[in-house]
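Novice: return a 3D structure for these sequence lines:
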Amino acid sequence: MQKHSLIAVAVALVAAGCTMAPKYERPVAPVSGEFPQGGVYATQPVATAGRTAGNRAAPDIGWREFFVDPRLQRLIEIAQKNNRDLRVSVLNIQAARAQYQITRAGLFPSLNAAGSETKTRTPGTLSLPGREVSNQYSVGLNAAWEIDFFGRIQSLKDQALAQYLATAQARKAAEIALVSSVADQYLTVLAYDDLLTVTQDTLKAAQDSYNITKLQFDIGSGSELDLRQAETIVAQASANLQSQARLRAQAENALVLLVGEPLPADLPQGLPLSSQNLLTDIPAGLPSDLLTRRPDIIEAEQQLRAANANIGAARAAFFPKISLTGNFGTLSPTLGGLFKAGSAAWGFAPEITLPIFEAGSNLANLDLAHVQKNIQIAQYEKAIQTAFREVADGLAARGTYDQQIVALERNNFAQQRRLDLSDLRYKNGVDSYLSVLTAQTDLYAAQQTLITARLQRLTNLVDLYQYLGGGWIEREGEQPRPADAPVDYGSAASAPAVAVAPAAAS
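Specialist: The predicted structure follows:
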């Protein structure tokens, strides 16, 4: 009766999931309660061209709604299936899930079927005549169970579960970052296309000007100084053309790497850089919103929970381990007698192990668990601070780029007009060719600066969308997938399916 009572108490304790882990408390966010306001943050753009976020948070906006370029949308779709870094993230989830299942199995008894034959020989001086060799056959079931009175295994299970959920959030963060990276790289390719167009136009104009100047020099009406000045802009534009062509090719190679396969020939027609029309008025919300919207912050918190659970396992190591082992089956000196009446055999062996002297290893393990938790607290707080800084930087940039680009467009107009007037004055003999060369060089630099600013504005909008937690859902209104959702690789080889953990990451 006493044995059955002990087992009942053990079952009750295990079912209750008792552990010696400290009660988890989320650390206070080490950032301000609001994002910076005033100054560069006060002039946030409003909806343009009929496209508005409508006060929806970034996670509620599908990436197909944020990006309107059909070519970019197709590239993101391909990347989500083929990007190898993302594929590794998914496989890491499967590995973490398997590790959780291995740890969780320790809460339950193990049951094995076993059969054996034992043959022994005893010296004749110690045995009856003709009985020197004896046989023993056995078949039956062996059971073993460590009763988790003090929650050691439960704590290890909680730790493995938290690490699994952290891995799932890491995959979610990787996929969101992939959407942003593909868009940024695609926009970079478009910017190089615009730069090449500007450089080719500049080179053509410079070459025409050089041809006229050389003709004047050949007939003696022009100076060699004017000729060499005209030649410099041709040489500069020619060199820039080769540099930009190289960088454009390398940018496309980087895009191919992100997409995970060569760019298909049947991609839809894309939009130029000036027509991307991204959403510009996504609200930032409060810094506290990032705790539930940013998967990298959720990942850091799950790692903190895992470290907290590990303290429970380290504490439980100071207390006894109680194990129950038993077997039931049949024994017989002959194989044919295994299942005859009277051959039944059983054994029951409860065991308790109490640590007495471990040379300080248990205490050191507990100290290590506390240190690891403190490390995770610092990393969690750093993740929050990093997210706050990224969003604040994005808001500062979003509040200034529109005005900067307007000013640069005015500068481009003025530089073009300056070039036209300088060229007119030179042809009428009022001014030297140096003024034309200077105006042409300044216009070329202004055009490149404007393209760069347009690219930076667009990539900032893309990155801010990511920093606010956007990019996980494909279309507005659809139910977000679990962070551990499998990926359809199509014809690509994929890992075999495994059982889903009892708690899925959101």
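Novice: please make it C-alpha for all contacts and neighbour counts, starting now.
Specialist: OK.
Novice: and the residue nearest the centre of the chain, how close does it get to Ile93?
Specialist: Computing the C-alpha centroid of the chain and ranking residues by CA atoms, centre = their mean puts Ala174 first, at 2.1 Å. Distance, Ala174 to Ile93, using CA to CA, to the nearest Å: 12 Å.
Novice: to compare against the first, here's another:
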Amino acid sequence: MMKHMNEQLGRPLAIALLSASVLAGCSLAPTYVRPEAPVANAYPTAEAQAAGDATAIGWRAFFPDPRLQALITAALENNRDLRIAALRIEEARAQYNIQSADQWPNLNANAAGSRSRTPADLSPTRTAVISNSYQVGLNLAAFELDFFGRVRSLKDAALAQYLATEEARRAAQISLVAEVAKAYLAERAFAEQEEIAQKTYESRRTGYDLAKQRFDVGASSALDLRLNETLVQTARVSLATLKRQRAQAENALTLLIGRPLTDLPAPQPLSEQNIVTDIPAGLPSDLLERRPDIRSAEQQLKSANANIGAARAAFFPRISLTAGIGTASSELSGLFDAGSRTWSFVPQMVLPIFDAGRNRGNLNLAEARNNIAVANYERAIQIAFREVSDTLVARATLEEQIDAQQAVLTAEEERLKLAEQRYQNGVASSLDVLDAQRELFSAQQSLVQARLLRLTNAIDLYRSLGGGLNEQSVAANGSQK
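Specialist: Got it, this is the predicted structure:
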């Protein structure tokens, strides 16, 4: 008899589970089609057509400065924003595991016992009755047969969200590597400008002392003295400003790497930063595969597309199974005796008839969110295209700007020498010397800024092409070096 009851329960349950597994492939979600990239097929610069892959260049090869490499390593280990992004992945993975678990039956073992007394006036026998009940068994609780793909669509949406979060962490790492490098170079630029300002201030201070001595003996006018004093105070203002800016740059760098700036290799000047500046950009279509932020936006779009399937499935009947099998007895010792077996089989179907437009509203919401995801995906592509285009346009002129600025500096140095010679020979006034000193200081500061712009542009291009995720360079055959 127990075998017969097992067959009574097991046969319909097995048929239902088999049907669910067969129909689990059904889905009402729209077929996903990647939207067309809303950008041109090529970048505005002709040289950008050269084939290349910035993602294959490891950041250690791209940034050869040992101090910068140590800073990036520390940032990848300690940066709190990157740590939060990694924890977001764990959160999304857990959410996906929760959602995917709904595709499988949940079996629960249960054991229960009760003891109750029925008073005589309520007992059919008119005598007080003490009753006992004990039961042990397995329960299948409300397992949904996913005939219309609702559970599967929700699982697909959760999976896409998880993948989007993982891509977002990769994008965060790329941005972090670039921001650390730019912050480091900015600090180095302020340090070099501060050194120039310090030397200029000391030189002008010496010049002012000489001008004051000449004024005291009547060899120069008060105008010359005040002009020298103006130059001294101007250099002093620049020095104080650069000290503040350098300290703030160090604070920004400390925040990025997540720990104090200690135990680091010696820094290198901007002129010796051999950062790769000739990365080939390739084609805009390459960005779709190389930029994690674009891949993240596409996964968000896939998630929204899957949610449409879940919203559509809500219009159809929802079928669920509740079942149980076990043993029960009025005596604990009789739980497993012959004839104590129990079972139940409760299929249930819910068909929505009137919901005041709730399901229609949910479908409209899912479709609206899908349209938003499409727009976000297209916007991510457009932003990436613009970032690459801007850096390519700037790269074409920055080298020329540095050459021109170096020529300006050389000319100003010669001008100052000539002005000092003419002044000593009595041919020119002190105004010519003071003006040459002022222009030389400006040219020195501008050259440092031009070098920083060139290096920053190279970093921006590296980041905008998806570089910075790999630590070591990847060769064409896939090996690392």
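Novice: any chance you could compute the TM-score here?
Specialist: The TM-score (TM-score structural alignment, normalised by the length of structure 2) is 0.93; 465 aligned residues with a CA RMSD of 1.8 Å.
Novice: my guess is the residue nearest to the centre of structure 1 meets Ser89, correct?
Specialist: Yes. Using CA atoms under 8 Å, Ala174 of structure 1 is in contact with Ser89, at 7.4 Å.
Novice: tell me where the stretch 101-250 of structure 2 has helices.
Specialist: Ranges of helices in the stretch 101-250 of structure 2, per DSSP state H, counting those that start in this stretch, are 150-216, 222-257.
Novice: biggest strand in structure 2, by residue count?
Specialist: Longest strand of structure 2, by residue count under DSSP state E: strand 129-145.
Novice: which element is Ile93 of structure 1 on?
Specialist: Using DSSP states H and E, the element containing Ile93 of structure 1 is helix 84-104.
Novice: give me the mean deviation of that helix from structure 2.
Specialist: For helix 84-104 of structure 1, the mean deviation from structure 2 after alignment is 0.4 Å (mean CA distance after the TM-score superposition for structure 1).
Novice: which bit of structure 2 covers that helix?
Specialist: The aligned range for helix 84-104 of structure 1 in structure 2 is 80-100, by TM-score structural alignment.
Novice: what do you get for stretch 273-289 of structure 1?
Specialist: Using TM-score structural alignment, stretch 273-289 of structure 1 pairs with 270-286 in structure 2.
Novice: which residues sit against that stretch?
Specialist: Outside of stretch 270-286 of structure 2, the residues within contact range by CA atoms under 8 Å, 6 or more residues apart in numbering are 37, 39-43, 47-54, 62-65, 185, 188-189, 385, 388, 448, 451-452, 455, 458, 461-462, 465.
Novice: same thing but 7 Å
Specialist: Residues outside stretch 270-286 of structure 2 that contact it (CA atoms under 7 Å, 6 or more residues apart in numbering) are 41-43, 48-52, 54, 62-65, 385, 451, 455, 458, 465.
Novice: next: stretch 100-110 of structure 1.
Specialist: Residues outside stretch 100-110 of structure 1 that contact it (CA under 7 Å, 6+ apart): Ala143, Ala144, Trp145, Ile153, Leu156, Lys157, Ala160, Leu161, Tyr164.
Novice: who wins on neighbours among the residues you listed?
Specialist: The most crowded member of these, judged by other CA atoms under 10 Å, is Tyr164 (30 neighbours).
Novice: which position in structure 2 pairs with that residue?
Specialist: Residue pairing (TM-score structural alignment): Tyr164 of structure 1 is matched to Tyr162 of structure 2.
Novice: nearest residue to that match other than its sequence neighbours?
Specialist: Nearest residue to Tyr162 of structure 2, sequence neighbours excluded (CA to CA, 6 or more residues apart in numbering): Ala92, at 4.7 Å.
Novice: same question for Tyr444 of structure 1.
Specialist: Among residues not flanking Tyr444 of structure 1 along the chain, Thr202 sits closest, at 6.9 Å (CA to CA, 6+ apart).
Novice: so what does the one you found match up with in structure 2?
Specialist: In structure 2, Thr202 of structure 1 lands on Thr200 (TM-score structural alignment).
Novice: next one: that match relative to Gln213 of structure 2, how far apart?
Specialist: 20 Å.
Novice: neighbour count winner among these two?
Specialist: Thr200 (22 against 14).
Novice: buried sites along stretch 227-235 of structure 2?
Specialist: For stretch 227-235 of structure 2, burial by neighbour count (16 or more other CA atoms under 10 Å) applies to Leu227, Asn228, Glu229, Leu231, Val232, Thr234, Ala235.
Novice: please identify the residue most distant from the middle of structure 1.
Specialist: Pro129 (76.4 Å).
Novice: can you pull the contacts of that one?
Specialist: For Pro129 of structure 1, no contacting residues are found, by CA under 7 Å, 6+ apart.
Novice: mind telling me what it corresponds to in structure 2?
Specialist: Aligned against structure 2 - with TM-score structural alignment as the criterion - Pro129 of structure 1 pairs with Arg126.
Novice: follow-up on the earlier one: buried deepest among the helices of the stretch 101-250 of structure 2, which one?
Specialist: Among those, helix 150-216 has the highest mean neighbour count (mean count of other CA atoms under 10 Å), at a mean of 22.
Novice: who are the packing partners of that helix?
Specialist: helix 66-78, helix 80-100, helix 222-257, helix 292-313, helix 430-464 (3 or more CA pairs under 7 Å, 6 or more residues apart in numbering; DSSP states H and E).
Novice: so Thr165 of structure 2 makes contact with Glu90?
Specialist: No. Using CA atoms under 7 Å, Thr165 of structure 2 is not in contact with Glu90, being 9.2 Å away.
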